[in-house]
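A.B. asks: Starting from these lines, generate the structure:
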Amino acid sequence: MSEHTPAVPSAVSFSKLGVPAPLVTALSRRGIDSPFPIQAATLPDSLAGRDVLGRGRTGSGKTVAFALPTLAALAKSGRRRNPGAPRALVLVPTRELATQVAETITPLATALDLRTMVIFGGVGQGPQVNTLRRGVDVVIATPGRLEDLIGQRHVRLDEIEVTVLDEADHMADLGFLPAVKRLLDATPQNGQRLLFSATLDNAIDQLVRRYLHSPVTHSVDSAASPVPAMTHHVFHVSRENKPAVVRELVAGQGRTLAFTRTKHAAKKLAKQLTASGIPAVDLHGNLSQSARQRNLAAFGEGTTRVLVATDIAARGIHVDDVTLVVHVDPPSEHKAYLHRSGRTARAGAEGVVVTVSTPDERGDTRTLMRQAGIRPTSVDVAPGHPAIEALSGPVAELVTPSPVVESAERPRGGSGSRGPGRGGSGRRGGGSGQPRNSDASRREDSRPAGGSGRRSGGNGSAVVHQSSTPRSGGLAQFSSGRRGR
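C.D. replies: Alright, predicted model coming up:
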């Protein structure tokens, strides 16, 4: 395996790197005229058809880095689009990331008259099956639902020309490697394979040795690389003062992402903030897909300034101009801290990260920062402390809350429920919808399949992307601020 970490020439352009003209034009129309380092480093090899292993932290531009060579390869081969037999596969760990990747790829695919779609669990499979029957070029999928559809013979992978593993380290962390290996085994051995990851640990090395052919490794930014425009702070607070300090932190006029450890805590905090005049929405695994998309849209469009989330949002949530990330509950390990924090200071923008630490969390927080390679500014605070407003900015005008409407939550088990990543029922209502106590994001998006391959009985709508009618949301991926993804 050869490794390159090349310097990026100041005059480099997508055209000079060999990107086809229609794709260059599509990028330019969306304000992207020059490549990010990970793109400039990997494109010469990936466009030449080589297997590539790219390491870059979240927000470094990996999606465009693999989207361009994937689409260029499909256009070059010119093979026919056949029902149920996609020509390119992008595997991702979560449904949120699947949607985000599709929104980036779809406008580019349109320029080459290629079709894309997403496949993930937690919604009814009917729309996905129908789209597959019509034929698509690129499938962006989570492992569990894809395996379910393969088991039901709705899709096959024997015509795959390019396979991409995005956030491979996260898939390994969530225990999806067995499913990923089964899916890779179903693709042609002579196809091109691109693997992108924030870290290159032993689990990733297993995939590289088994599935990539003489890959070129490009390491631009690891997950532990410092982000110059990101400042880190620890607020030491008493347990009784914590709610008030958190409320003051997120009360600024900027866009804030607050992380909690559990789904219940995320839901509770969002309600409390909204009731106090700070509009907030929650994001966690108990929400239905429509509720997730609705809440993400409210946050992305700016109608709500605060998103309270579990670690499900630590990857795959790419919203411009998140100025503040608050770790309401410090994460359990340093990689989660880095990925949570990576929601701000993206693509060269500035950002602030604050960890709220109670006395019983001091030791763990100190260890967390050391393992993450972070030297934060630490201060003891109480409500009204000047350090709070210094980081959160001027306080926004309070909003009188509307009557609370419960977000739709997925029903728990039962005779017809199969779990979100395995072609689950996707049924609405009809149960108490009590949230599970632990934040099981490692299983809530694309649980590895292995069941009987029964049909989903759900009627929930799937998110599918036909490049002939791209969603307007996809344009947000190419905003004038030049997003990393």
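A.B. asks: When you work out contacts or count neighbours from here on, use the C-alpha atoms and nothing else.
C.D. replies: OK.
A.B. asks: any idea which element Thr355 lies in?
C.D. replies: Thr355 belongs to strand 351-357 when assigned by DSSP states H and E.
A.B. asks: One more, please, to line up against the first structure:
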Amino acid sequence: MAARRPRHHVPSTSDTPETTGPSFAQLGVPARLITALTAQGIVAPFPIQAATLPDALAGRDVLGRGRTGSGKTYAFALPVLARLAASPLPRRPGRPRALILAPTRELASQIAEAMAPLAAALSLRILTVFGGVGAQPQISGLRAGVDILIACPGRLTDHLASGHARLDAVEITVLDEADHMADLGFLPDVTRLLGQTPRTGQRLLFSATLDAAVDVLVRRFLHDPVTHRVDPVSSTNADMAHHVLHVQPATRLAVLVDLTAAPGRTLVFTRTKRGARQLTRQLVAEGVPAVELHGNLGQQARTRNLLAFTEGSARTLVATDIAARGIHVDGIALVIHADPPIEHKAYLHRSGRTARAGASGTVVTLMTDAQVADVRTLTRKAGITPTTTRLRPGHPLLAQLAPGDRAFVAPGAEPPASSRAGRRGHPRGGGKRKPANTSRTPARSPNTGAQTVTVAAKPAGAAAFSAGTRVGRRRTR
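C.D. replies: The predicted structure follows:
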């Protein structure tokens, strides 16, 4: 392994690629990886990558902090791939050479997706291990030998206990979203897993926050780590607009329907799994193609719903906090906190699903009278100064936050396959609600093939709904 470099700290607050900073080649990334990166359209490092790559490539233990969406995945993926490719040790059955721990199945899958083309360029083998799917394919993959194991703590613990895997050959260990692992209660499992890796191995820990729980892992397992703080925990993206909409409980759903019926991808957060399931059914019943993502879904359903959202057959994903760290979908223009989170870290991680990698985005929090004090405390701790507006459905601000014609699945048309379960929640009368004072023209959705109804944008000041009432409801028999 390369000699240790002197400790140093590289501060940065930019959230865009370092076009005038060092190139991947100048940072020490091998030529084959640079070629593979270029093929993926990645030509310049982000600040977290520019800060951590020299030390990680040199074999140092690294502690990196950067907000969600800052580019942490490649910051650890590139050193892992480069160092394994340069290592003379072969892969062996059941004994991975590198271990990447992630808190959720979705995050593990997306790390593997990002690393797969780069690993192929170096003839390295990747395997994901997590619960909710059959264990036998994972066991077979372990037996065949794997270079990089990307795992959630629970299922990996099972494989270790049954003798299908050992961690004594791990050269590099990565903890991704370490603070989220602590929040989810994985700290004891993570501690036991790290204890089974060689003490001489390299360890990279990346997190959006470095709080007391994470510090326990740092002090026990990282050796003389180099710390890189790319931005403070409360820092916000200048391209992310924050709005608080003060609504009445009776009009909350109508506001959500208006926002989610606009073009583009929208991610809606609820506090509970039951709330996510119920709101998804309500949106589908209103004609908004929506799918849900939460812990009660099996892996097949989670994968199917996430694919529907990614490919566009469902424009809206209603999720619990599992998606605040677990998904990376490009082009999410709007994040809605249908239920304000309890603590500010959750707000920042949820909001970080939009305005990623230099893009712009909008974050909307719905607030009722009973939530005013809690939301004020939440935004203050998050370092956010939102624009607060008291409004009813039909307020012109809604068209500004989510511009474009509103489109609804026409009555009688099949919603996306992954949303059909929501039809059980159809309101009495069976009809789809529509705003008044709008023109409607049928169209064919290019994504789903289902007939949609386009609703022209309302003129400024038009009141499409009365507060607490349902206007424009069509009854079918």
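A.B. asks: sorry, back to before: whereabouts in the second structure does the strand holding Thr355 of the first structure align?
C.D. replies: Aligned by TM-score structural alignment, strand 351-357 of the first structure corresponds to residues 361-367 of the second structure.
A.B. asks: contacts for the matching stretch?
C.D. replies: 239-247, 252, 332-340, 351, 354-355, 375, 401 (CA atoms under 8 Å, 6 or more residues apart in numbering).
A.B. asks: To what extent does that stretch diverge from the first structure after superposition?
C.D. replies: Here the mean offset of stretch 361-367 of the second structure against the first structure after fitting is 0.3 Å, by mean CA distance after the TM-score superposition for the first structure.
A.B. asks: Determine how far that stretch lies from the middle of the whole chain.
C.D. replies: 17 Å (CA atoms, centre = their mean, to the nearest Å).
A.B. asks: circling back: quick one: buried ones out of the contacts of stretch 361-367 of the second structure?
C.D. replies: Listed as buried from the contacts of stretch 361-367 of the second structure are 240-247, 252, 332-340, 351, 354-355, 375, 401; burial here means 16 or more other CA atoms under 10 Å.
A.B. asks: Give me the subset of those lying in helices.
C.D. replies: Among these, the ones falling in helices (DSSP state H) are 252, 351, 375, 401.
A.B. asks: Would you mind measuring from the alignment partner in the first structure of Pro340 of the second structure to Val308 of the first structure?
C.D. replies: Matched by TM-score structural alignment, Pro340 of the second structure corresponds to Pro330 in the first structure. Applying CA to CA, to the nearest Å, the value for Pro330 of the first structure to Val308 of the first structure is 14 Å.
A.B. asks: which residues are in contact with both of those two?
C.D. replies: The overlap between the contact sets of Pro330 of the first structure and Val308 (CA under 8 Å, 6+ apart) consists of Thr260.
A.B. asks: distance of the residue nearest the centre of the first structure from Leu17 of the first structure?
C.D. replies: Nearest to the mean C-alpha position of the first structure, by CA atoms, centre = their mean, lies Gly316 at 0.8 Å. Here the criterion is CA to CA. By it, Gly316 of the first structure lies 27 Å from Leu17 of the first structure.
A.B. asks: Kindly report the same for Arg182 of the first structure.
C.D. replies: From Arg182 of the first structure to Leu17 of the first structure the distance is 34 Å (CA to CA).
A.B. asks: who has more neighbours, these two?
C.D. replies: Neighbour count, other CA atoms under 10 Å: between Arg182 of the first structure and Leu17, Leu17 has more, with 17 against 12.
A.B. asks: how about the strand holding Thr355 of the first structure: buried residues?
C.D. replies: For strand 351-357 of the first structure, burial by neighbour count (16+ other CA under 10 Å) applies to 351-357.
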